[in-house]
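Participant: My questions concern the predicted model and sequence given below.
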Amino acid sequence: MVSIQVFESARLGPLTLKNRIVKAATFEGVMPRGQVSDELVDFHAEVARGGAAMTTVAYCAVSPDGRVHRDTIVLDRERAQQLRRLTTAVHDAGALACAQIGHAGLVANTLSNRMPTLAPSTRFSAPAMGLVRGATGEQLEAVVDNFGVAAANAVDAGFDAIEIHMGHGYLLSSFFSPNLNRRTDRYGGDTRRRAELARRVAERVRLRAGESVAVTAKFNMDDGVRRGFWLTDSLPTARLLEADGHLDALQLTGGSSLSNPMYYFRGEVPLDEFIALQPPAVGLGLRVIGRRLFRRYPFEEAFFLPQARQFRAALSMPLMLLGGINRLETVEGALDEGFDFVAMARALLREPDLVDRFRTGRTAESLCVHCMKCMPTVYSGTHCVLRSPTSTVSR
């Protein structure tokens, strides 16, 4: 029996979502040199046709140095005009559109970007392939400004919501971490000071976005790294963000693209597939350290739920549960526990029309087996390798 609550409309700040399921950000891998391609538009239009209430475009950098690599969108004025085509397609398909904005920080590939990146404190970064210098106060003022400009451009592009990336070891997330942030100025030290940059960014994004757009954050509960950001820090930080009142919801996540990426994926590690797609020198390095970098975590349904319950008990603001949600029963259970929305990613790569299939009673569980072989496809267009390239969403 289909739960009525899952498919009732719900409020997210100023928005009304048609149901409680949103498409989480998954890097689409179809933005050559940061351009908005037909493939990117089709990717999100298909999810929208498939019944999700909102789909999230990932990852839009707030500045050129904040890109993950050269094939990352920078949400400037030119790209905003290009993205209007995407938001229009999503709206025409009956869904809302969200732009995830952020600065990659230590996760940025500086060789691909051909420019330096930023960190809370000076340290070596494998993704950056070298030493990253701690940001100056002046550089951090520019980061806050850049988030505000990107937010305004997102509104101009027709996005209904903006998600600030505060997770996975990206710049704002790295400032939260006692392991990565060794500063002694206003942006480092205790939990409150390490949250200062993210709080200023949230305030600026809200100011520039206005009141007609929802502002959310993808927020790390747990870095999955020794001496990293954990519940003893993340819960007080979330309370600060809630008290500030600039965010309409938190999407709860964990793990570090810098040090422990499998913590937010779970399942088999597709190491052979990753190695096959790398230049010989990089592939050799992955053979040596790959098992250490890509640790194996067995897949469990709703694997972030135990940590997320701590946040539901501590906060009154809307929360989105993320992490390995495959079954309608799991969605219903999350709503029963007080979560306002669930965010799905891999399951919607396998079946973009899964939400409609849930709604009409055609299925109660995704076909996704969490083999994680979709991970290496980011280099050629993110997709499920088990899905026929000619398959289409059921109408």
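Facilitator: On my side now, so go ahead. Numbers count the residues shown, from 1 in each chain.
Participant: Going by C-alpha atoms from here, please, whenever you check contacts or count neighbours.
Facilitator: Will do.
Participant: And the strands in the stretch 201-350 of the chain, which stretches?
Facilitator: Ranges of strands in the stretch 201-350 of the chain, per DSSP state E, counting those that start in this stretch, are 214-222, 249-254, 319-322, 341-344.
Participant: and of those, who's closest to Ala126?
Facilitator: Evaluated over the strands of the stretch 201-350 of the chain, closeness to Ala126 peaks at strand 249-254, with 19.4 Å, by CA to CA.
Participant: what does that closest one rub up against?
Facilitator: With CA atoms under 8 Å, 6 or more residues apart in numbering as the test, strand 249-254 has contacts from 12-13, 167-168, 215-224, 263-264, 304, 308, 317-323, 343.
Participant: Alongside the first one, take a look at this:
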Amino acid sequence: MNDPIPDVLAPAKLGPVTLRNRIVKAATYEGLSKKSLVTDELIEFHVRHAAGGVGMTTVAYCAVAPDGRTDRKQILWTDEALPGLRKLTEAVHAEGAAIAAQIGHAGPVANPKGNGLPAIAPNRHFHATTTSFTRAATRADLERVVQGHAHAGRMAIEAGFDAVEIHLGHNYLASSFLSPKINHRKDEYGGSLANRARLSRDIARAVRDAVGDRIAITAKLNMDDGVPGGFWLDEAIQVARWLEADGSLDALELTAGSSLLNPMYLFKGDAPLHEFAAVMPQPIKLGVKLVGRRFLREYPYEDLYLLKDARQIRAAVKMPLILLGGVTDKAGMDIAMAEGFQFVAMARALLREPDLINRIKDEPDTKSLCIHCNKCMTAIYGGTRCVLVQPM
């Protein structure tokens, strides 16, 4: 006998946490932290989404090491950051929502010039957007990163978070090790899929060992890097099986694309080339104008655009899965529930309308106003928002 299809708007368990519904505000870098600390503006950003009805909002991006930031302003897990993080979690809880912290190391996507530290990657690699070379990570570097994730998990508990989301996607450090296009190592971290997946599994295990069942642990895993020779769905299925067998995670959020090589592959819709060029410093501004179309490619948008690939992960594992990508209305959420996904994650639609979930509760036929122009991506340098809505 088939299990009943869950009501996406009803309470649900995520590991040890009960969410008021199955809708997660996906991690979207807010651009609102300062000196690696929480600001009032960051708190207001997440309070708006909590008050708008989501079950859980996700703070992005909380780096586990100074050299793992894509922006020097990003939050670091330090004692100095704890008071602000506690203020943030308390404010979100006051609105009835749970709150997660996305933890990770950006690896080759990190900004070495802003951080004042070299970026690390599986191998030495030229990063066009920062016009600098990464450094090949040593075993000591990788152990430091693994322990940094464990430390972040412990501090997340102390700060009052309900969950952590481990970043295993978008060719950030763990994802770059998964990718055969980027990872050319000859040691125990390169070559076979088992070796390339070692860092991801070690990180997840370290976080689980550090936090036990005191908070929920999820991970964001690429299904497809979106580049020839990159990490692909058949390998993602096996990695998902290993993560499930390890017992380190309470749920897996499925994503795609490479912030390093093909960022628009995740987002679909318009590629705002001119808007990106306008906010970039020289000489990157000129590079975006001349060859940006090779990097910022356009892909047609459709609702639930990651569902086709995500179905194959769903068929391969029993663990809870979070469907991301083109979830914009109740009809799409219901499809996700009927297909066996336990949660859905939303990003751009909630940037346009933070109160969308409350409106859907009141009127299930409500449609999102998001037009997938992706101009919100260019707002991260001054505070992520829908540029079509006047600032409050």
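Facilitator: Everything's here; your move. The structure presented is a predicted model; accordingly, all values stated were derived computationally and were not measured.
Participant: now the strands of the stretch 201-350 of the first structure as JSON lines including mean neighbour count?
Facilitator: Below are these laid out as JSON lines (neighbours: other CA atoms under 10 Å):
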{"stretch": "strand 214-222", "mean neighbour count": "26"}
{"stretch": "strand 249-254", "mean neighbour count": "25"}
{"stretch": "strand 319-322", "mean neighbour count": "25"}
{"stretch": "strand 341-344", "mean neighbour count": "25"}
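Participant: Distance to Phe358 of the first structure added to those, as a markdown table?
Facilitator: Converted to a markdown table, the strands of the stretch 201-350 of the first structure look like this (distance: least, CA to CA, whole Å):
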| stretch | distance to Phe358 of the first structure |
| --- | --- |
| strand 214-222 | 25 |
| strand 249-254 | 22 |
| strand 319-322 | 18 |
| strand 341-344 | 13 |
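Participant: quick one: which of those strands is nearest Asp76 of the first structure?
Facilitator: So among those, strand 214-222 is nearest, using CA to CA, at 18.4 Å.
Participant: In the first structure, spot the helix with the most residues.
Facilitator: helix 137-156 (DSSP state H).
Participant: so it aligns onto which residues of the second structure?
Facilitator: Using TM-score structural alignment, helix 137-156 of the first structure lines up with residues 139-158 of the second structure.
Participant: and the matching stretch, how far from the first structure on average?
Facilitator: In the superposition against the first structure, stretch 139-158 of the second structure averages 1.0 Å from its aligned positions (mean CA distance after the TM-score superposition for the first structure).
Participant: what's the next secondary structure element after the longest helix of the first structure?
Facilitator: strand 161-166 (DSSP states H and E).
Participant: Pull out the buried residues from that next one.
Facilitator: The neighbour-count check on strand 161-166 of the first structure (16 or more other CA atoms under 10 Å) flags Ala161, Ile162, Glu163, Ile164, His165, Met166 as buried.
Participant: Looking at these, which is nearest Val144 of the first structure?
Facilitator: Ile164 (11.8 Å).
Participant: Now do the same contact list for that closest one.
Facilitator: With CA under 8 Å, 6+ apart, Ile164 of the first structure has these contacts: Gln100, Ile101, Gly102, Ala202, Val215, Thr216, Ala217, Lys218.
Participant: can I get those in a markdown table with distance to Ile21 of the first structure?
Facilitator: Formatted as a markdown table, the contacts of Ile164 of the first structure follow (distance: CA to CA, whole Å):
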| residue | distance to Ile21 of the first structure |
| --- | --- |
| Gln100 | 17 |
| Ile101 | 20 |
| Gly102 | 23 |
| Ala202 | 24 |
| Val215 | 17 |
| Thr216 | 15 |
| Ala217 | 16 |
| Lys218 | 16 |
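Participant: Determine the set of other helices and strands touching the longest helix of the first structure.
Facilitator: helix 77-92, strand 96-102, helix 196-209 (3 or more CA pairs under 8 Å, 6 or more residues apart in numbering; DSSP states H and E).
Participant: quick one: the helices in the stretch 1-150 of the second structure?
Facilitator: For the stretch 1-150 of the second structure, helices defined by DSSP state H, counting those that start in this stretch occupy the ranges 40-51, 82-94, 112-115, 139-159.
Participant: Show me what Met320 of the first structure aligns to in the second structure.
Facilitator: By TM-score structural alignment, Met320 of the first structure lines up with Ile322.
Participant: next one: Arg79 of the first structure
Facilitator: Looking across to the second structure (by TM-score structural alignment), Arg79 of the first structure lines up with Ala81.
Participant: Skipping its backbone neighbours, what lies nearest its match in space?
Facilitator: In space, and not counting its chain neighbours, Ala81 of the second structure is closest to Leu37: 5.3 Å by CA to CA, 6 or more residues apart in numbering.
Participant: Let me see the contact set for the counterpart of the one you found in the first structure.
Facilitator: In the first structure, Leu37 of the second structure lines up with Gln35, judged by TM-score structural alignment. Contact analysis of Gln35 of the first structure by CA under 8 Å, 6+ apart lists Asp71, Thr72, Ile73, Arg79.
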